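Chemist: Sharing a model prediction with you, sequence too.
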Amino acid sequence: MSVRTGPDTVDLADPALLRDPHGAFARMRERAPLVRAVLPDAGTPVWLATRYDDVRTVLGDTRFVNDPAHVPGTDVSGIRERLIRARGIPPEYARYLLDGILDADGDDHLRLRRLVSRAFTARRVAELRPRVEEITEGLLDRLAAAAEDGVADLMEHLAYPLPITVICELVGVPEPDRPRWREWGRTLFSMRPVEMGAVVRDMVEHIQELIARRRAAPADDLLTALIRVHDSEDGRLSDTELVTMVLTLVVAGHETTAHLIGNGTAALLAHPDQLALLRREPELMPRAVGELMRWCGPVLMARMRYAAEDVELAGVPVRRGEAVMAVLAAADRDPREFGEPDRLDITRETDGRRERHVGFGHGLHYCLGAALARQEGEVALAALLRRFPGLALAVAPEELERERQQLPGMWRLARLPLRL
């Protein structure tokens, strides 16, 4: 079943949208609560939800499911499956991108989430903080040493290495293998068709090798724990789920955090009043990281959801089987929820203990690693500002180069040259 289309249908591959997604999504948000859009290569249009309340509904209402197989009474083909296969990924490897925790619903999702959730509790993350600080200080030493004429690339020397080191240590990926994960993650998020098939194959084969090594030599890491669950008699984790879990944790655990650090640093340096305030009042750092997630978070759009039944969303009928994408970047700048939403304000009030922004999602699929990402962001930014009091952008903000992408799913810097 496909969404009705018309002359106002948005092309998500439009170069103008890819260049300025925040501006384009803002115009859509003010035009209508739901906007029709078409994904390249997928063949089936989707609804875009752009307003804050509607985005939270799509993310939190169980009538919207991640797996199209859970839409009863219809033969709904998965748009993501067609997109992935259009990128040259053969079916035997596509399942590792389609059958994991991010696409599971209901009991399956809860089963998979429980297997790893203890590694990401607030207490466990707090215990990791000294190690995160140690890694950060070492990376900042290398950042300074790598500077040429006082300029160094933050993405290369801190924003990527920090989260990939932390998540790989947590999961159990050996140090010599970690540089490959950075390149694999970059290719996956760029969705370049020429490379994706080979990259997914290499990742799966690498994880299978890691599993074999850990079976022979168990360690105190998450991979060993997952192998024990897989090898137990109750069958709580299949072969595919084990590989997919590792792939998801490592890629999602470093790509988004790397660009939170990169986008956040660039935003602060482009707003000297906010930077000066944060230097004067470093205790504002947790609130600042939350505001940076709202204002320039790395994830622009959430994963596809499907209406499991006929639903009315913002007064618009969404038919059973139709696809909906929640635009997080539009919701987080919705003037219906945030005063002066386009202004970066690190003193912005929170709603008690509730996180108002939806940069980490909402509902059952709320980001499992949110506490770890926040901590890494806080540690990285605090140490960076402390170590380099004269820190500045080496180019004008409008000259910063963004990663090229096929769809406006992520807001990613290719490089972040800083004058130390």
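Modeler: Perfect, thanks for sending it.
Chemist: alpha carbons only for contacts and neighbour counts from here, please
Modeler: Noted.
Chemist: how close does the spatially most central residue of the chain sit to L344?
Modeler: Centrality entry for the chain: nearest residue to the mean C-alpha point is T256, 4.2 Å, by CA atoms, centre = their mean. Using CA to CA, to the nearest Å, we find T256 at a distance of 20 Å from L344.
Chemist: Second structure follows, compare the two:
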Amino acid sequence: MSTSPPVPDSGLDAEPHARHPDLMADPFGGYGRLRERAPVVHGRYLDGTPAWFVTRHDDVRALLHDRRLVNTPASVPGASGDDPRLKMMDMLAIPEELRPYLLGSMLDTDPPEHTRLRKRVLREFTARRVMDMRPRIEEIAGRLLDALPQQTVDGVTDLLAHYAYPLSIQVICKLVGVPEADSDKWQQWGEDLIAMRPERLATSFPAMIEHTHRLIGKRRADLSDDLLSGLIRGQDAAEGGISDMELVTFVVTLVLAGHETTAHLISNGTAALLSHLDQLAHLRSDPEGMPGAVHELMRWCGPVQTSRLRYAAEDLEIAGTRIPRGDAVLLVFVSANFDPRRYTDPDRLDLRRHPSGQAENHLGFGHGIHYCLGASLARLEAEIAFGSLFDRYPDVGLALEPAELERRERMQLPGQWRLTALPVVLQPGRP
């Protein structure tokens, strides 16, 4: 099995490594120190790839729109040599014939291919389709909340395992058209991939790809009103049609990425609210402020903390630093979202920071052409998840001190901030 590259023993004053303990254990503080040291710092990514870390809000936001940064190394003019992303494929022991299903997603493509794929998907992944999911999301949330007392051991319930995860996977499966009976299977496949378990991926990843091909075949024979059926109907379009491989890749990406990040937005946000009871009290007194509260929670404790590696398609300058063509660039959302140049008192959780009706002013969902495709669904799920939880169990509280909550090793999912569990005491209020 492949092993991870060694991590330098030097501190952050030297060339920072994304796996340095100061950045792994406390990315908020660690990347914040880098931000205040310089707007651009040369370091190394999780797999050892040399990369330029961009840490300040305005620079990160501008670069998310900059077409001179590309997601695919092959898009760099004159590119030669091995694709650095293959290091991760080798680490995960993904068979060569299946690697296009990971490397060919919209997350890893550039215009014009990215434009074609995203345009086609957005014809079906509409705001109306998302809003039509509200009754179903509310029903799933209510059912899971009603079942929580049966998931209690010694008075403690794990909200991540029994609420955030099943809510997010069932919602995304319903939207896409994955049978509800298969949702547990998809959650396990996602866990294998996210945890970077080569010994399990050897069987689970091929099984997931084969399963998705079969699902597309079944849906093609019996079209419905789900997202997958809509994409199948449009496959033969004269302009913008997508192949079966692209369709499989999209389903895999949407289901796995969609449920994982949303589950941890819900769990991170719940932990934050239960650790800041004054903010929770404000939210309860002003439920109309829920959309703004979700934006602030995404800024303050969102699960996505860095971009994927991007590459300079030409020589460019970022905040006075020259970046040679072909070099890797890491956009650090967690430091940008806490930049005092952009936010007043950024370390403070303030649910009133994002007034209703104002444009999104954080980078938790990214920006530009790679802005999170499922952002509107994630926000809706979070709003319903928080509102339903605190309505059903108004006296819910953490079973541990906030500092005792355990986080998963960030090497398992690059750039993510995730709890291992969210133990709570329900203490439901009297009817």
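Modeler: Perfect, thanks for sending it. The model shown is predicted, which means the values in this text are computed figures rather than measured ones.
Chemist: residue in structure 1 matching I369 of structure 2?
Modeler: The equivalent of I369 of structure 2 in structure 1 is L364 (alignment by TM-score structural alignment).
Chemist: Comparing the longest helix along structure 1 with structure 2, how large is the average distance?
Modeler: Ranked by number of residues, the top helix in structure 1 under DSSP state H is helix 239-269. Its aligned residues in structure 2 lie a mean 0.7 Å from helix 239-269 of structure 1 after superposition (mean CA distance after the TM-score superposition for structure 1).
Chemist: Name the next helix or strand following that helix along the chain.
Modeler: Helices and strands here follow DSSP states H and E; after helix 239-269 of structure 1, the next one along the chain is helix 272-280.
Chemist: now the helix or strand that that next one is followed by: which residue numbers in structure 2?
Modeler: Heading C-terminal from helix 272-280 of structure 1, the first helix or strand you meet, by DSSP H and E, is helix 285-296. Mapping helix 285-296 of structure 1 onto structure 2 (TM-score structural alignment) gives residues 290-301.
Chemist: Map E169 of structure 1 across to structure 2 for me.
Modeler: Per TM-score structural alignment, E169 of structure 1 is aligned with K174.
Chemist: Three-state assignment for its match, please.
Modeler: Following DSSP: H, G, I helix; E, B strand; the rest coil, we place K174 of structure 2 in the helix state.
Chemist: ok, how many other residues are close to it?
Modeler: Using other CA atoms under 10 Å, K174 of structure 2 has 18 neighbouring residues.
Chemist: Also G352 of structure 1?
Modeler: If you count neighbours by other CA under 10 Å, G352 of structure 1 ends up with 7.
Chemist: hmm, back to that, for the match of I369 of structure 2, which residues are in contact?
Modeler: The contact partners of L364 of structure 1, by CA atoms under 8 Å, 6 or more residues apart in numbering, come to G60.
Chemist: all strands of structure 2, in order?
Modeler: 40-44, 50-54, 69-70, 157-158, 310-312, 316-318, 321-323, 328-331, 397-398, 423-425 (DSSP state E).
Chemist: counterpart of the first one in structure 1, which residues?
Modeler: Which is strand 40-44 of structure 2. Using TM-score structural alignment, strand 40-44 of structure 2 pairs with 34-38 in structure 1.
Chemist: same check, this time on the third one
Modeler: Under TM-score structural alignment, the alignment places strand 69-70 of structure 2 onto residues 64-65 of structure 1.
Chemist: quick revisit: number of residues surrounding the closest residue to the match of E169 of structure 1 other than its chain neighbours?
Modeler: Nearest residue to K174 of structure 2 in three dimensions, chain neighbours excluded: E180, at 7.0 Å (CA to CA, 6 or more residues apart in numbering). By the criterion of other CA under 10 Å, E180 of structure 2 has 14 neighbours.
Chemist: how far away is E180 of structure 2 from L144 of structure 2?
Modeler: Taken as CA to CA, the span from E180 of structure 2 to L144 of structure 2 is 14 Å.
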